[in-house]
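[1] Okay, sequence plus prediction incoming.
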Amino acid sequence: MKTLSVRIGGVTAESGRFTLIFPLLISAGGFFVSIRPETVSGLLIQSHKPMKIALLILLMLTGFLCCTNSVAPEPSSNSYDFSSVDRFIDNNTAVYQDSIAVLVSQNGKVIYQKEHNLTIDTKRLIASASKWLSGAVILALVDEKKLALSDTVGKFLPLFTRYGKGNITIRQLFSHTAGFPGDSPEKYEYRRDLTLAQAVDSIAVHTQLANPPGTVFRYGSASMHVAGRIAELVSGKSWQVLFNEKIAVPCDLRATYLLVNLRNPLIAGGAWTSARDYLNFLEMIVSKGVFRGNRVLSEQSVSEMLRDQTGGATIQATPYPANPYSKNPVASVRYGIGNWLDVVDASGKVLESSSPGLFGAHPWQDSKNQVAGIIFTRTTTRQSAVTSLKIREMIRNSIEK
């Protein structure tokens, strides 16, 4: 294949270097379980299409260069002994296909970093770890009073009312309790030939509710897709532009919703970023909405994010029924806004929350110890989830000694 160089804003990119960066396209059922390899078909990177290459680079730069003055987290002079964590990771690299990066900070300073055949700056598709980022966008709009979690879908999308789905709330959309069957059976949220607006209209017309809103928890992507479209409507901006403005730029976070594409971004699983970038977002959450002295979300919105939003709904379809390393391991893992409330004490108080993704990204926040952390891998959550949870427990125990 011929290599085509394109120069934009002083940055040169070559088409030949992009063809292998994204060899994956999610073709998911409710839990993002199927992946099929393609040659970036949705992005159309071919040497005879220079305008599309230029467009791709511009979109990439939106995610990469939205903050050009990136500041690395400051190392801490803590006295924690993480040698047992090091040994455990070294003994379990096979679980992670011999590639793992771990980055942990406390009060904004790095207290633990380990890289094995993967760096904290490596950018990867993060699948469902995107849900946390997307939930933050929704809450930013709540802070601006453009939305309320109690608002109904019908208020913004009358087509849903016409088809008997208008009483679903924003809260239910982002806590998997809206009544949808996880993903839409027709996979509208994964269609590259649709816009976000078209996909959501199709969900309104053709996707039947499996349960009355608020009664059952079913993990998936359809409901968050609807919320993403509402966010576009109330803001008057595309999802990526809105994300950049409300979360990415304030958090010095370079992330792009590359899947399915920018016209129909997968709100529940389409982001591409690095461990270092994502940690900035987590530090904002741990700091109750403030990042490096600047408020990103209100303290009330962060509190809502980390509170059980499922309202006692029956858990019927979940990839995460329990956390064996929770302080209360028998408790069902409930859901906030875009994140799992997966470490609770005997009284049910949330101590930690997380948002693991199919491709092994495992971000978490520990509000009790003011800790933010992320594990990046080249494996799937199904292979690595228990080991990653154990790493989290070991880090927590080392801090609380």
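    Perfect, thanks for sending it. Keep in mind the model is a prediction, meaning the values are calculated, not measured.
[2] contacts and neighbour counts: CA atoms only from here.
    Noted.
[3] Any buried residues in the host helix or strand of Thr12, and which?
    Assigned by DSSP states H and E, Thr12 belongs to strand 11-14. Buried residues in strand 11-14, counted by 16 or more other CA atoms under 10 Å: Ala13, Glu14.
[4] Check which helices and strands that strand sits against.
    Counting contacts by 3 or more CA pairs under 8 Å, 6 or more residues apart in numbering; DSSP states H and E, strand 11-14 packs against strand 5-8.
[5] try this one next to it:
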Amino acid sequence: MPQINAERWNAVEQLVDHFYETDQVPAIALQVMVEEASRSYFKGRQRVSDERESLREDAIFLVASITKPIVVLGVLKLLEAGDLLLGDRVKRFIPEFGCAGKHGITIRHLMTHTSGLPDMLPNNRELRSANAPLSEFVKQICQIAPDEPPGRMVQYQSSGIAILAEVIQRVTGQTCAEYLTQVLFEPLEMRDTSLGVPGEWSTGNQPKIDRITEIRIPEELNIEPHWGWNSPYWRGFGAPWGGLFTTPSDLANLVKMLQQGGRYRQQQIFSPRTLEEATRNQLNNIPGLSKSARQGKGWGLGWQIVTPANSDYYGDLLSPNAYGHGGATGTVLWIDPRLQASAIILTTQPQEPHGRFLARISNTIVATIEQ
């Protein structure tokens, strides 16, 4: 049975301490699970420049693109309910989407980043500067032309996840945030998790909003503070591609469910078969992809499949069937079925494009595992 070597775990904590004490990373929270054992470690401060308040053990993080596979899980609940198929064209649910060369884009294309859509809208910065609502982003995504026909290329695209959130709203009549709370966060007892910061987090004697960590914004991105990651606008926006607020312990409940074939406590949240499909490389199912596209970064349904081509964020030691997702705010979540291990690493230091801090921590975590 795999287990964590206590002496080697000290090396993980020492590396985290080094990143903090040299001010390379303002805050780091770890939640590592190996078989039935778990370890957590918190180091840093709640606010980037405030030494007086240490990182809380109930700190809430903006996890950025880890949001994406969670939105996809929401759509997979609709698949299990018989409301849609992976091969359904998106225009079936959003008629106005089916224009400008997007007629053939399917739900599977959006989940696997093979739709040909751009990552962001060309006027993304202008929309944020105007504090535009999510509905305006969706409207404009429906109007644009893809960079390539669907199924021809693998191109990471936040815009496609925005459209999946709109599919959820068209099918259920609920916002994506409301739906995810109902079908995922409440059943999984993720009580400190929300897509966007809800109004009630600002109320009461101990408002949850005080637990949200501040992200250190790189100088090149600190152009418009009123719409940055720490701004009230972005916190309330609830971007389906990157607006999830959560804690390591809440995410650990989601991970447990994934590792247990869709089961959490006494509830079967997903069919094991659904999760098998979601966490295997889907690119072989896209007939128009080139050989080189298939040999790059692998994609399941929302989840990135760890391959030799994508050690970014995940380090160098995970098994070939591991899967997970990273986030631009300096976060990564990975699950390795072969090692029977998982890790949640949340920081407040953006690490694009290679996530070196995250990858180095991942390597030290894997090195603690004894078979």
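    Looks like it came in fine. Here the structure is a predicted model, which is why all the values come from computation and not from measurement.
[6] Superposed, what's their TM-score?
    The TM-score (TM-score structural alignment, normalised by the length of the second structure) is 0.74; 309 aligned residues with a CA RMSD of 3.1 Å.
[7] ok, for Thr381 of the first structure, nearest residue in space, not its chain neighbours?
    Gly360 (4.6 Å; CA to CA, 6 or more residues apart in numbering).
[8] same question but for Val290 of the first structure, I mixed them up
    In space, Val290 of the first structure is closest to Met284, 5.1 Å off (CA to CA, 6+ apart).
[9] That neighbour -> the second structure?
    Matched across to the second structure, Met284 of the first structure falls on Met257, judged by TM-score structural alignment.
[10] ok, its match touching Gln267?
    No - look at Met257 of the second structure against Gln267 with CA atoms under 8 Å: they stay out of range, at 9.5 Å.
[11] Which one of these two is surrounded by more residues?
    Met257 (20 against 11; other CA atoms under 10 Å).
[12] Confirm that one sits in a helix?
    Yes - with DSSP: H, G, I helix; E, B strand; the rest coil as the criterion, Met257 of the second structure is located in a helix.
[13] so how far is Cys99 of the second structure from Ser342 of the second structure?
    As judged by CA to CA, to the nearest Å, Ser342 of the second structure and Cys99 of the second structure stand 41 Å apart.
[14] of the two, who's got more company?
    Ser342 (26 against 14).
[15] Counterpart of the more buried one over in the first structure?
    Using TM-score structural alignment, Ser342 of the second structure lines up with Ala372 in the first structure.
[16] which residues of the second structure does the strand holding Thr12 of the first structure align to?
    Taking TM-score structural alignment, strand 11-14 of the first structure hits no residues over in the second structure.
[17] and the helix or strand following that strand, how far out from the chain's middle?
    Using DSSP H and E, the helix or strand that directly follows strand 11-14 of the first structure along the chain is helix 15-18. Its chain's average C-alpha position is 26 Å from that of helix 15-18 of the first structure, according to CA atoms, centre = their mean, to the nearest Å.
[18] Please identify the buried residues of helix 15-18 of the first structure?
    In terms of neighbour count (16+ other CA under 10 Å), helix 15-18 of the first structure has its buried residues at Ser15, Gly16, Phe18.
[19] Run through the neighbouring helices and strands of the helix or strand following that helix.
    Later in the chain than helix 15-18 of the first structure, the nearest helix or strand by DSSP H and E is strand 24-26. Under the contact criterion of 3+ CA pairs under 8 Å, 6+ apart, strand 24-26 of the first structure touches strand 35-37.
[20] Please tell me which residues of the second structure the strand it packs on aligns onto.
    Against the second structure, strand 35-37 of the first structure falls on no residues (TM-score structural alignment).
[21] Which stretch of the second structure lines up against the helix or strand following that strand?
    The helix or strand immediately downstream of strand 35-37 of the first structure is helix 50-64, counting by DSSP H and E. Residues of the second structure offer no counterpart to helix 50-64 of the first structure, counting by TM-score structural alignment.
[22] What's the first helix or strand after helix 50-64 of the first structure?
    In N-to-C order, the element after helix 50-64 of the first structure by DSSP H and E is strand 74-75.
[23] Show me the contact partners of that next one.
    Contacts to strand 74-75 of the first structure, defined as CA atoms under 8 Å, 6 or more residues apart in numbering, come from residues Gly108, Lys109, Val110, Ile111.
[24] Closest one of those to Ala148 of the first structure?
    Nearest to Ala148 of the first structure, judged by CA to CA, of those is Gly108 at 30.3 Å.
[25] show me the residues around the equivalent of Gly104 of the second structure over in the first structure that make contact.
    Here Gly104 of the second structure is matched to Asn167 in the first structure, going by TM-score structural alignment. Counting by CA under 8 Å, 6+ apart, Asn167 of the first structure makes contact with Thr152, Val153, Gly154, Thr161, Pro213.
[26] In three-state terms, how would Asn167 of the first structure be classified?
    Under three-state DSSP, Asn167 of the first structure comes out as coil.
[27] distance of it from Ser150 of the first structure?
    Asn167 of the first structure is 10 Å from Ser150 of the first structure, by CA to CA.
[28] Kindly report the same for Ser353 of the first structure.
    On the measure of CA to CA, Ser353 of the first structure and Ser150 of the first structure end up 23 Å apart.
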